[in-house]
Structures are given as structure tokens and as C-alpha cells.
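J.: Have a look at this fold, sequence not included:
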């Protein structure tokens, strides 16, 4: 892939804000450009699945009025944004990717949407997701499959696949995502954008069936690291409805690194099968970039084997709690992945739960010991390149059969179990032009460090500027 001129819709959100502040662009003009892009490109990739441009135009007009009147400019003032279809949006259809809710229109916003609106976002639509966020390939029986802007016959990842594809194609200035098993990081890597899984509590979640959920979190996505940091600032901070929330918002902006870091370079995240094409990009582009930046990079492989059974059990119990009552009555219209996860969870007992908690603790303690020697762990985000969109999930990697749709996602969800923060940053492309992301991992509450390193890496290797194939149509 080659660097290209950045058009208005694919410019960074921070650049769009600067143009709005200088009066070179109005919020209504930016929304109009986004609508034209949506009408031309979305039929190719199916990233944005529900829209209300009338409401968005009213919000854009209000944003322009505020600027003209000299009122305080809010952090996302005038930016057109599409929200993940797992989040409730008042007055705008929210299906969760499920036929059970195909015509559902909420009367109130979720906390994530509430904060984006309060920050001045011009919300015009919803981004596609697999049913109830189940899986890292975005398809469902309501809207069909989202495909990759860099290769429209390939997967955009998931469950925030619609968000990642929308960002890559210039259909949203920034985007919210959520991540239990990699749903922020996996699609970011597949679509050449940035996805940050923050520490549990950094971004509060409401409403929720389990206010003490410690495996899944909402988080920011952007075309650039600075854009993701901007949205993280907006989404972070305490809320009385979320008992695990950190009380204070993360400070705006990204600090410069004080000096070189000790970076552990992991090729397999503890022995996973990784497609050689992924390793070749990471070793050929990512590793030299970190070394050129002056960091001390050493080979490291963390011990994460116990993360595998712990994740499956904790996820399964969550699915049993959330969907157990649905599968008997609605099995025929629920995705096979959701049914399988729920039935697995229903078969678990208290001994399975307590063992999973102990396994998770041992994994965490092992990571704490590892980070006595390193500051950041660098690793693959995904085990494979974006795969054909008609596949539900990769059935084998390097000739090794994958037991189910969760197996191939372990490069992301092994980190979810640790509770560490992680960011996927664009790293490069395979010879056929398929994106590859680099995962940077640090202890809980280290988002500022990760953003600082990721921005430095992005400046050294600005592959986000490479335009998707879908835009040339």
C-alpha cells in the first residue's frame, strides 16, 4: 500500500475539529460530505446499518449556531459519528444485531451515547455488529455482513466491525466500540484503524445486567491515536450508576514519552498459532520501527495458558446469565455462536467458576512479574489476516484445526483475562494489501503510557494514511 492524500472524511478527527474552529468548514458541510460518502461507499461495505440524517442535520445546525454565538466548544463539537448497534440511542433504532429487537427504538441513551451527545457529537447512524456482539466477524440476520474497506471480499472483524469499517472508509469521525474477547482490537487490526481496550473502570458502562462486569468494557476507536485519545477523554470518568468506574476522567491530550522503554516482543503470546503473513509484517515493519525509536526491545513470551479455560468459563457463565432464558423459545433465530456459548455456560457449576477465578488470578500475577522486567508488551492483535467474508470464522491456522469460533481470537482474549490495557495500532500490510495491527499491552491504568507509545509508533509508521480499496470504486 502507498501513502495517499487524505480527504476530508478520512482526515483525523482532530484535523476536522481544527478546520471547524477556524471557520473553514461548518458542521453541516462536514455532515453533508459524510452523507455523500455513506451513499456511495456504504452499499459496498455495509458498515452503517441504520441512519437518521434529519436528526443529525438538526444537531449539526445547533453545533454551527453554538460556534457562531461564541459559546464554549465541546470536545466532539460538530463531528459526524455512527454508534455501535449494541448501544441504546434514544429515538434511533437499536437492534443489537438480533431479530428479536429488529424494530426496537429506545427511549433513552446508554451512558456512552449520553456522553458523546453531551460532547457535541452529531450522531447520524448505527454501526453493524454480530448478534449481541458475539464473535469477531460482523454478520447477523438483520443486516447481513460488514466487509473490509481494504478488501471488500474480506472480514472487517468484530464485534465492532461496523465501527472499524466506518472509520476506515471515512463514515465516522471517531467511533465507540466494546471489547470482551477482542471486539475493539481485532476489527481495528483488520481495518487499519486504532482500537483501545481500556482498564476495567476507565470507561463506565450503563445500563448493564451486571454492574460488576470485569471482562468486558467499552472503549474508543479512531483513525489515529490522537482521535482515540480524544474519545477516551470524553468517555472516561465516574458515574454513580457504574460502581467500578474510576472517579476522574483521563486527562486530555497525550504526553510525550520521557525516554526509551523496555519493550517485550512476543511473536506468539505464549505459544499460539500465528499465520506467517502476520508475523512477517510485525517483524518486518513493527519491530524495526520500535528499534529506530530507541526502545530496548527483547524477545519475550508470557505464560498465558491458563487464560484459555478461565476466559471460556467466565464468558460462558455470562452468556448463561444473559441469554439462558432465550434459547429454548428463540433458538431458531439466534446465531449458532450465541446458542453454543449459552449452552456451554448453562452446563457449568460453582466449582468451574471458582477455578476460573483462581486461574485468572494466577495469570494476572504472572503478568505482574513479567512487567517487573518490561514496560510494555508488544504482540500480534490477531492470529490471521482478514479472512473471506463468507466464512463465519477461520477453521484452521497453519494446518491446526480451530475447535470453535473462539479459538482463533485468543491473541486478543488472552489479554482480556489479564485485565491489562491494550491498544491495536496500524502496523502495515501483507503483500496482497491486507492490514495488520500491532498490539501494545501495559498494566491496568496505563492508558497514558500506551497512547504515548502508540502515537510515537504511528508517527514513525503512518500507515493509517493508506486509502482503502473501497474508496477507489
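T.: In hand now; what should we look at? The structure presented is a predicted model; accordingly, all values stated were derived computationally and were not measured.

J.: drop to CA atoms for contacts and neighbour counts, all remaining ones
T.: Will do.

J.: Report the contact partners of residue 26.
T.: 20, 64, 78 (C-alpha atoms under 8 Å, 6 or more residues apart in numbering).

J.: The same query, at a cut-off of 7 Å, please.
T.: Residues near residue 26 by C-alpha atoms under 7 Å, 6 or more residues apart in numbering: 20, 64.

J.: and the nearest residue to residue 140 once chain neighbours are set aside, how many residues sit next to it?
T.: Setting aside the residues directly before and after it, residue 140 is nearest to residue 130 in space (C-alpha to C-alpha, 6 or more residues apart in numbering), at 5.2 Å. By the criterion of other C-alpha atoms under 10 Å, residue 130 has 32 neighbours.

J.: In which helix or strand does residue 229 reside?
T.: helix 225-235 (DSSP states H and E).

J.: what distance separates that helix from the centre of its chain?
T.: How far helix 225-235 lies from its chain's middle: 12 Å, per C-alpha atoms, centre = their mean, to the nearest Å.

J.: Equivalent analysis for stretch 107-119, please.
T.: The answer for stretch 107-119 is 18 Å, by C-alpha atoms, centre = their mean.

J.: What residues sit buried inside that stretch?
T.: 109-117, 119 (16 or more other C-alpha atoms under 10 Å).

J.: Among these, name the ones in helices.
T.: In this view, those that belong to helices under DSSP state H are 111-117.

J.: how about the residue nearest the centre of the chain, what does it touch?
T.: Residue closest to the average C-alpha location in the chain (C-alpha atoms, centre = their mean): residue 184, at 1.8 Å. Counting by C-alpha under 7 Å, 6+ apart, residue 184 touches 160, 177-178, 195-197.

J.: Structure two is appended below for comparative analysis:
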């Protein structure tokens, strides 16, 4: 990133006299979101960990707080909170992290500012490759695996100045929306620690909700950014297909079902992280070439007259736990409060066919990435049954079946495209159940209907995944038991900015994250 144009002594005087305006000279990549943040400086370690990411970034850039102070505050907080939730794993040695923080302070002192994440602690999801930190994928097979190359999203946050303190927990190979594995154990929900945190970015969502990270990355194939966002009252965004390049990977054309994205406690923080994650990379030829700096821009927008289609439970097709539909329909009033009109809408498509399409393409994708492990029978005992079922299912498919599923997927996209000729956005609940017992592998039934696979209870998220559309989880509130739920806001193809803007407007009306922090923090 850009160095400051002033000498060190002049820079100190410049910072002192011009405050936030100094950021414009230091790092244009901060964008208008950061420059608009006017939160006062920190008075305590508690102020540091409770701050939104953009305020923390500004404090560091202005040297109102040192990177060492930030690191100490976060590590002390992690030491107190993480044993209760088990969200951060492979935590690195304190002395080494403090040495990295000192180095970031020396860089600032010398006028070398790396970017908006300069000195901020980060813990990538344990599916993302990290040089120097084990990447287990939640599997005992990889419990000692040290990658030789960072994932692209990891490269980019390092370049923006982040310090990697460890990883966030994930289910084995990211399969299932319940974060447990035989390497690190189970991650507890931020609001009730004996309940499921969601997944597969469960560790990321809980670390974020409990203020152990300022922002978090995750990945999403079957709601893995959205579901844990809903279960932990934070924002999780599955971007448009190709928006955040996934890799480096040995296969760059068919792996289009799951990819990475940002999570945040505010939409502005999330958008800023997306501006770092997004952008074309020649190693992933299908990545989108639009300038990612747009996401660091203005999120305010007038939504008067905006039309929203409410998909709900697809006319009763999906079973829903009692209370979810009522809670989500109440949350729709917040969209009306900002000028939107909301009406019931349904795609012209067989939802059972959509599920069968999902099964085929998920089998195909999982088998493609893991068939090398499956080919070694001695490893089967170290793989959970759901992984073996997915791989075996994929290996049994014919090329004709896979191609037909791709055709069906294309027809589903077309049915949503036609809906977007009438509606600006589509909205539906994020999950079909509230957070459940952490000792339960997955819900066996919902509202009296049996679940025939380990992931059938997550069916509500597959529409956005199969269409490759931008989808944001926004908090929808809490049930009588104090358990959170979320809504999915879905936009047309590559309308990521529009989804962020509607989410931001909704956030200003609701403020669920700020008004309802986890009791662990008190």
C-alpha cells in the first residue's frame, strides 16, 4: 500500500492537527466508509475489543492506539472467552504475535502503512490455507498439515496488514452446518454455549459475535456464511459467484458451488472486508474483474418504492420450526419502514427437483475434491460417515446425470431471473430451525417431518447457492428463548453492492447486533 508522503516528525504533527483527514493521505484504500467513522478513541482494552472494525482501523492509523495494545487486548479477551465457546483454534504463541504487533508499530512509526487492516488480529477459517499455521480442514487426516501457500483471501488480508493469530473452527471438510470435529471438538453458540453455532463458518461467526475478532472470513457452499450468521446474530455475505476468487486450486472451472466471503458485526465492516477479498485474480479465470474498491464506498441509498418478493417457506414446501416464520415476517416491517413494498412471491420451479439437483451437484463437487482420500481405505476410519456418503454418491454418478443437473440448475437461475424482472430483491428465512443442542449431530425432524439426509434441514439456503447470486444474512431478532434468527436478502446476478446497501439500510432501523450482544460479554 502507499507510504505517507511526509517525514516522520512532520507526519506526527500532521496527524495531531488534522485527525481523520490524515487517513486520506496515508491510505486511499481505506475508502469513504472508514473516513466517515467518527467514534472517539479508545479509553480501555474493553473499548478496543468492542469497537467496530472501521473505528479500530482508524485508531491504529492515527496512532491513538498501538498495534501492541490492540493485540494484548484481543489476546486477553480470547483467553477469557474462547474456553467457553471453542471458536478459535490453533492459536499462535503470544510472544510471536506481540513481536508481529511491534513490527507493525515500527512500520507506522517509519511512515509505512500497509492498509486498513494494519495490525488487526485475524483468524482465517480452518479450510483456508495459511502458511505457517496448520490447516486441518477439521480432519484428523490433516491435523499436522502446514500449507506451502496461502489461500488468495489470506494473501489479501496479509497484504492489507492483518496479523494472523490462529484459525477458526469448522466441521470436518466443512460438511454440515454444525461446527464440530474430532480434532478440536465442538464450537458453542455465542448466545447459549451448549447449543449449535451453525457452520461451516461457525467458529468465525462465534469469534466475531463474542468480539474475539473485529471481522471474520468464511466460506459458503450450503449456507456456511449465512446460517452461522443467523445463529449468532451477525452479518454473513455469500457474494456473487466469482466475486471473491477461490484458490489457488488445482481445478478452476467446476468448483463453483462453494467459495469465500466476509462476515461482520456491521454491514460497513463487512463491505470493507469484501473490498479486500474481492477482485480478479488471473489464477482463477472466472473471477469478476469489477473494481473491488466500490465496496469501500457509500452504502447509504434511498429505498422508497423498492419492491421485495417474500419467498417465505416456498408455499409450505419447507418445514419450519415454530416461531421462525412469525419472527421473520415481523422483521419484514423494517423493510417497509425504509420505503420498500413487500409481497408474497414464488419461483416457477419444482422445489423437489431443485433439491435433487443440489444432491447431484454437491455429490459431484465433494467427490471431486476428496476422491483421493477415499481411494485409500485405511483413511476411511478417520472420515465421518457424512463425508464418505457424499464421496461415494459422487463417484456413482454418470456424466449424463451431472450434465442434466447443470441444465436443471440453469433453469432454476432463469426462474429467479424472471422474478427479478418484477422484484428488486428476494427475501426468505436463513434457517428452518433455531440453534439446537450441540450434542446433536443434525436435526432428524422439523415440524414432524423427517430429514432424510444430514443436510436436508438446511434446504432453505440452496436456492442462492445454485443460482450463484449475492445473498446476505441479516439478523431478524430473537425468539422467546433468546435464540437468534436471520433473513436472507438475495439480489440479481452480480448486484452485490445493491444487496449491501439494502442490508445497511435495514441495519440502521434494527441495530440487532448493537442492542443484543451475547451475555458472555457482560
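T.: Done, it's in. Given the structure is predicted, the values throughout are model-derived calculations rather than measurements.

J.: Considering the contacts of residue 184 of the first structure, which is situated nearest to residue 71 of the first structure?
T.: residue 177 (29.9 Å; C-alpha to C-alpha).

J.: Measure how whichever strand or helix holds that closest one sits relative to helix 111-118, angle-wise.
T.: Using DSSP H and E, residue 177 of the first structure sits in strand 174-179. Following axes from the mean of the first three to the mean of the last three C-alpha atoms, to 10 degrees, one obtains 170 degrees for the angle between strand 174-179 of the first structure and helix 111-118.

J.: Just say helix, strand or coil for the equivalent of residue 361 of the second structure over in the first structure.
T.: The alignment partner of residue 361 of the second structure in the first structure, by TM-score structural alignment, is residue 314. Counting by DSSP: H, G, I helix; E, B strand; the rest coil, the backbone at residue 314 of the first structure sits in helix.

J.: Could you pull up the contacting residues of residue 314 of the first structure?
T.: With C-alpha under 7 Å, 6+ apart, residue 314 of the first structure has these contacts: 353, 356.

J.: distance of it from residue 388 of the first structure?
T.: Separation of residue 314 of the first structure from residue 388 of the first structure (C-alpha to C-alpha, to the nearest Å) stands at 30 Å.

J.: Roughly how far does residue 150 of the first structure sit from residue 348 of the first structure?
T.: Residue 150 of the first structure is 41 Å from residue 348 of the first structure, by C-alpha to C-alpha.

J.: Going by how many neighbours each has, rank those two and give me the top one.
T.: residue 150 (27 against 15).

J.: what do we get in the second structure for that one?
T.: Using TM-score structural alignment, residue 150 of the first structure sits opposite residue 191 in the second structure.

J.: ditto for residue 280 of the first structure
T.: Aligned partner of residue 280 of the first structure by TM-score structural alignment: residue 326.

J.: cool, and residue 133 of the first structure?
T.: Looks like residue 133 of the first structure aligns to residue 174 there (TM-score structural alignment).

J.: which one is that match nearest to, not counting chain neighbours?
T.: residue 200 (5.1 Å).

J.: Tell me who's in contact with the equivalent of that neighbour over in the first structure.
T.: Aligned by TM-score structural alignment, residue 200 of the second structure pairs with residue 159 of the first structure. Contact analysis of residue 159 of the first structure by C-alpha under 7 Å, 6+ apart lists 129-130, 133-138, 183.

J.: ok, the counterpart of residue 109 of the first structure in the second structure - contacts?
T.: Using TM-score structural alignment, the equivalent of residue 109 of the first structure in the second structure is residue 150. Residue 150 of the second structure makes contact with 129-131, according to C-alpha under 7 Å, 6+ apart.

J.: now the helices for the stretch 301-450 of the first structure?
T.: 307-323, 327-330, 336-346, 350-370, 410-418, 447-460 (DSSP state H, counting those that start in this stretch).

J.: now, of the ones you listed, which is deepest in the fold?
T.: helix 410-418 (a mean of 25; mean count of other C-alpha atoms under 10 Å).

J.: which residue numbers in the second structure go with it?
T.: Counting by TM-score structural alignment, helix 410-418 of the first structure sits on residues 459-467 of the second structure.

J.: next one: the matching stretch to chain centre, how far?
T.: Per C-alpha atoms, centre = their mean, the centroid offset for stretch 459-467 of the second structure relative to its chain is 16 Å.
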